[in-house]
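Engineer: This is a predicted model, with the sequence first.
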Amino acid sequence: MSMRPRNAKEVSISQERIYDLIRSPLVTEKTTLLGEYGKVAFQVPLDATKPEIKVAIEKLFDVKVTAVNTLVQKGKLKRFRGKLGKRSDMKKAIVTLAEGHNIDIATGV
């Protein structure tokens, strides 16, 4: 009987899906401050799941991920030339890395 966490899931995703999951790193004042705590933020597709994001980050950057937190930022209503429009919704993933691991988002993948 192996002891693994209750919510641990075996996820196998293709190499193509790995590159689709991580759209871009989020570089803001807030996410830069999170870097001091071993956290990195990425923009991900709306259909991405936490286990998929974890596997993708671990394979792409060769690091150990301890936690993934996600949130969906709803698109704002904007006016353009008098017409009402809506920006797209965006999903963010805040990834906590294991002690001693880090990701330098300034260099490319």
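Structural biologist: The structure has been received and is ready for your questions.
Engineer: can we go C-alpha only for contacts and neighbour counts from here?
Structural biologist: OK.
Engineer: give me the number of residues near Asn69?
Structural biologist: Asn69 is flanked by 12 other residues according to other C-alpha atoms under 10 Å.
Engineer: buried stuff in the helix or strand harbouring it?
Structural biologist: Element membership of Asn69 [criterion: DSSP states H and E] is strand 65-73. For strand 65-73, the neighbour count (16 or more other C-alpha atoms under 10 Å) marks Val65, Val68, Thr70 as buried.
Engineer: Got another one to weigh against that:
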Amino acid sequence: MDPYNIIIKPQLTEKSMNAIDYKNELTFVVRRTAKKPEIKEAFQQLFEVKVERVNTQINSRGEKIAYLKLAEEHSAEDIAVKMGVF
């Protein structure tokens, strides 16, 4: 499956911004039917980084949110800067 069909957009909230700084974690809105391994593979293909784990939840608006914890050798802040978040 195309990575652009799985990862929809970054989730930008105060909580997600703190996760970038303190947990080396990025937060994205993803396709509702996507499984954790698919999300992990899509993110690794798009940004060429190693993902340690993926946690997901469905928010109150019915969107699926993925929390992607990056490996220590990669910086979530660098990825966020490349995406134009900062």
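Structural biologist: The structure has been received and is ready for your questions. Being a predicted model, the structure only gives us computed values, none of them experimental.
Engineer: before we move on, the earlier item: other residues contacting the strand holding Asn69 of the first structure?
Structural biologist: Under the contact criterion C-alpha atoms under 8 Å, 6 or more residues apart in numbering, strand 65-73 of the first structure has outside partners 46, 50, 53-54, 57-58, 89-98.
Engineer: Taking the residues you listed, tell me the two that lie furthest apart.
Structural biologist: Maximum pairwise distance in the contacts of strand 65-73 of the first structure, criterion C-alpha to C-alpha, is 29.5 Å, between Asp89 and Ala98.
Engineer: Let me see the ranges of the helices in the first structure.
Structural biologist: 15-21, 29-34, 50-61 (DSSP state H).
Engineer: helices or strands next to the first one in the packing?
Structural biologist: To tie it back to what came earlier, the one meant is helix 15-21 of the first structure. Here helix 15-21 of the first structure touches helix 50-61, going by 3 or more C-alpha pairs under 8 Å, 6 or more residues apart in numbering; DSSP states H and E.
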